[in-house]
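# Sequence and predicted structure below; questions after.
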Amino acid sequence: MRALHDLGKMEIGTLEITTVILVALVPSVLYILWIRNTEICKREPLFLVFLVLFFGLTAAFGIAFVIENSLVYLLFENSSLLNRFLWGVNGPNPEIYLFILAVIIAPVVEEFVKASGVFLVYRRLAELEDGMIYGAASGLGFAAAENVIYFGDALLAGFEVFLVTAILRTLTSTVLHASSTAISGYGIGKAKLFRQIGRRSRWLQYVILAVVVHGLFNFFAILGMIFSQGMEIYFAGLLASFAIATIAFRIMRLKIREFDTMFLSQRD
């Protein structure tokens, strides 16, 4: 997640701001409609789906921003005894800083915060796929807010940079946010439904799995920046991140369809 003060320095007009917001928001809306419509029987109400997406766009992003920046300040950007104990007088090198921020702090904070959006509609979770759909909605709302920051920054560097950034993030990180939080949503829904029939299932393990998937995605995305051994490593990392996001998204849709088919067969 990029710092919001970077966006504040941008000297762009109303048209550019509107473009950035639309390019960030429209893909998330289209993705969630696609995911919701994967379910044939008893589709989730659009109002609730977009309510959770709005939560991800606003509250989840805001909470994660505050927590992440507080942790960064505590661990890296002050002269406290803790900071000196961890990194010494000179602080951590840039590669360690980037790794901890992208692979540990961001996935942990963001996945737990995004998962909280599913609890807004906890009473509505009547099927295994319901939690996945609402989880994806929360993740996509979060992705849209995050993309506003990245796209605005990219637009300052030129239209070509903006276009490439928009395409890459729409196909990778946006998809990843939907898929990872769908894992958490599945766990939350499963725990509720299993409790109703006297069986035990813990949702925490699914949030942890979402953190792992998110962390792997981020690790490969920054691989070239950590090792700095040529463009081959950079592009290999991006390809691996794309594969993780794409596979996770496909599995999510297949599972939604599978659970929905199970419901249809039971009804017949």
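Happy to help now that I have it.
# rest of the way, CA atoms for contacts and neighbours
Fine.
# quick one, helices of the protein?
When secondary structure is read from DSSP state H, the chain shows helices at 4-8, 14-36, 46-55, 61-75, 81-87, 94-99, 106-115, 128-156, 159-171, 173-196, 204-221, 223-227, 231-267.
# Would you reformat those helices as JSON lines and include distance to Val121?
Listed next are those as JSON lines, based on distance: least, C-alpha to C-alpha, whole Å:
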{"stretch": "helix 4-8", "distance to Val121": "29"}
{"stretch": "helix 14-36", "distance to Val121": "15"}
{"stretch": "helix 46-55", "distance to Val121": "7"}
{"stretch": "helix 61-75", "distance to Val121": "18"}
{"stretch": "helix 81-87", "distance to Val121": "40"}
{"stretch": "helix 94-99", "distance to Val121": "34"}
{"stretch": "helix 106-115", "distance to Val121": "11"}
{"stretch": "helix 128-156", "distance to Val121": "8"}
{"stretch": "helix 159-171", "distance to Val121": "26"}
{"stretch": "helix 173-196", "distance to Val121": "10"}
{"stretch": "helix 204-221", "distance to Val121": "17"}
{"stretch": "helix 223-227", "distance to Val121": "37"}
{"stretch": "helix 231-267", "distance to Val121": "18"}
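# here comes the other one, which I'd like you to weigh against the first:
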Amino acid sequence: MFPITIENIFIDYSRGWCMVSDDPEDSIDDREQYDVTTWEERTRLDHLAVRASGFIGRWWVFLAAVIAILFAAHPLGAVGTELVQYPWLGGVMVLSLVGGLLIVWYIRRINPTTVSRKALVVTFLLGGAFAGIAILVEGSLQSIIDHIPLIGTALTLLLVVGPVEELVKWAAVRLYAFERSSFRTALDGALYGAAAGLGFAALESSEYIARAVAQGSASDPALSLAVGGAIGRVPAVPLHVFLTALAGYYLGLAKANPESYAPIVIKGLLIAAVLHGIYDTLVTYLPGVVGLVVAVVYVGGIGLLLYKKLSRYQQQAPSDGSPAPTTAGS
């Protein structure tokens, strides 16, 4: 008989959950290797782990979106409050996105491959939902860095706002669209990236316009406040779309060249984050109309950079839409 010890009680209690199969067809060698150097589904705990992984695999995008929406509850609430009072604000908010919509349409038009409309819509929605995460992270870090004398604001824009926003927009692409079979090339990545950037810009722009109306005085017409807010978003919306399209381009290039995945992805994120931080710094420190003009020219330059990269890709990509050689995105 075995002595009654804590160890034996535990083994007896967990026998049905963790004990290796007693199937006589299993060789002794297999039983010795199981859960040491090999693994297969044998015990109840194994069955539970397999089912849990299957559930997470099917629903993790939905769960991530729900969590992100919870973070975005405050800006969504602010937008909803103003829309209830001024329903026409919805039209102004949509008009502020026209530039970004045209960019997405253009990239879709030049893409020879067939992409999933569902994946585009999901990526757009994830981009908007993840904006709430960016707002929370930026607010937390900004309260610390802004206290640095003279350069605190610039450091926040360059080291926090740019990197955080580009990372969450990139995550909106990586989380869902990247895993779809329709995501094959750098051009696919640029398209899905543009969709994520547009989603992010949609929430940010709507919240910005709603706040402009809410903070206005009673004597200021709501329409003029809304239009003023929308004008301020003219360069910002294309900026988000261009930058995430660039990061998405490199993500697509990385998928086509998996042996260099990490360096390619990091390069794309660094380019997007640095360009974003410079833009925010310029519009923050340059006054009024001057800042707006500089912002438009700067964003136009980024658009030209993206256009040249996509054109170069088109020239080198195979006619069947399969991934182009690595040199196309260097």
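Noted; the coordinates are in hand. Fair warning: this is a prediction, and the values are worked out from it, not measured in the lab.
# List the TM-score for the superposed pair.
After superposition, the two chains reach a TM-score (TM-score structural alignment, normalised by the length of structure 1) of 0.75; 238 aligned residues with a C-alpha RMSD of 3.1 Å.
# most tightly surrounded among the helices of structure 1?
Comparing the helices of structure 1 by mean neighbour count (mean count of other C-alpha atoms under 10 Å), helix 128-156 ranks first with a mean of 28.
# contacting residues for Leu306 of structure 2?
Contacts were defined as C-alpha atoms under 8 Å, 6 or more residues apart in numbering; by that measure Leu306 of structure 2 touches Phe242, Ala245, Leu246.
# His177 of structure 1 and Gly8 of structure 1, how far apart?
25 Å (C-alpha to C-alpha, to the nearest Å).
# and what of Phe249 of structure 1?
In terms of C-alpha to C-alpha, Phe249 of structure 1 sits 33 Å off from Gly8 of structure 1.
# show me what contacts the counterpart of Gly131 of structure 1 in structure 2?
In structure 2, the residue equivalent to Gly131 of structure 1 is Gly189, according to TM-score structural alignment. Neighbour list for Gly189 of structure 2: Phe178, Phe183, Ala245, Ala247, Gly248, Tyr249, Tyr250, Leu251, Gly252, Leu253 [criterion: C-alpha under 8 Å, 6+ apart].
# try it again with 6 Å
Counting by C-alpha atoms under 6 Å, 6 or more residues apart in numbering, Gly189 of structure 2 touches Gly248, Tyr249, Gly252.
# And Pro94 of structure 1, by the same measure?
Applying C-alpha under 6 Å, 6+ apart, no residues contact Pro94 of structure 1.
# any idea what Tyr122 of structure 1 aligns with in structure 2?
Using TM-score structural alignment, the partner of Tyr122 of structure 1 in structure 2 is Phe178.
# How about the contacts made by the residue nearest the centre of structure 1?
Centroid-nearest residue in structure 1: His177, 2.6 Å away (criterion: C-alpha atoms, centre = their mean). His177 of structure 1 makes contacts with Gly139, as judged by C-alpha under 6 Å, 6+ apart.
# Translate it into the numbering of structure 2.
By TM-score structural alignment, His177 of structure 1 lines up with His240.
# got it, and Leu140 of structure 1?
Per TM-score structural alignment, the equivalent position to Leu140 of structure 1 in structure 2 is Leu198.
# So its match sits against Phe242, correct?
No - in this structure, Leu198 of structure 2 is not within contact of Phe242 by C-alpha atoms under 6 Å, at 9.2 Å.
# Give me the residues contacting stretch 119-130 of structure 1.
Stretch 119-130 of structure 1 has contacts (C-alpha under 6 Å, 6+ apart) with Gly189, Lys190, Ile256.
# counterpart of the last one in structure 2?
Here Ile256 of structure 1 is matched to Leu310 in structure 2, going by TM-score structural alignment.
# Quickly note the distance from the closest residue to that match other than its chain neighbours to Val234 of structure 2.
Nearest residue to Leu310 of structure 2, sequence neighbours excluded (C-alpha to C-alpha, 6 or more residues apart in numbering): Leu187, at 7.0 Å. Using C-alpha to C-alpha, Leu187 of structure 2 is found at 25 Å from Val234 of structure 2.
# just Arg312 of structure 2 next, same as before
Distance, Arg312 of structure 2 to Val234 of structure 2, by C-alpha to C-alpha: 28 Å.
# What distance do you get for Pro235 of structure 2 to Ala226 of structure 2?
For Pro235 of structure 2, the distance to Ala226 of structure 2 - C-alpha to C-alpha - is 16 Å.
# my bad, should have said Gln315 of structure 2
Going from Gln315 of structure 2 to Ala226 of structure 2 by C-alpha to C-alpha gives 43 Å.
# related to what we said a few turns ago, just give the nearest non-adjacent residue to the match of Leu140 of structure 1, would you?
Val241 (5.4 Å).
# now do Leu45 of structure 2
Excluding the flanking residues, the one nearest Leu45 of structure 2 by C-alpha to C-alpha, 6+ apart is Trp17, at 5.1 Å.
# Under the alignment, what does the one you found map to in structure 1?
Using TM-score structural alignment as the criterion, Trp17 of structure 2 has no counterpart in structure 1.
# Trp17 of structure 2: which element?
Trp17 of structure 2 belongs to helix 15-18 when assigned by DSSP states H and E.
# to the chain's geometric centre, what's the distance from that helix?
Distance, stretch centre to chain centre, for helix 15-18 of structure 2: 41 Å (C-alpha atoms, centre = their mean, to the nearest Å).
# Show the subsequent helix or strand relative to that helix.
Next in line after helix 15-18 of structure 2, if elements are assigned by DSSP H and E, sits helix 28-33.
# That following helix maps to which residues in structure 1?
Under TM-score structural alignment, helix 28-33 of structure 2 corresponds to no residues of structure 1.
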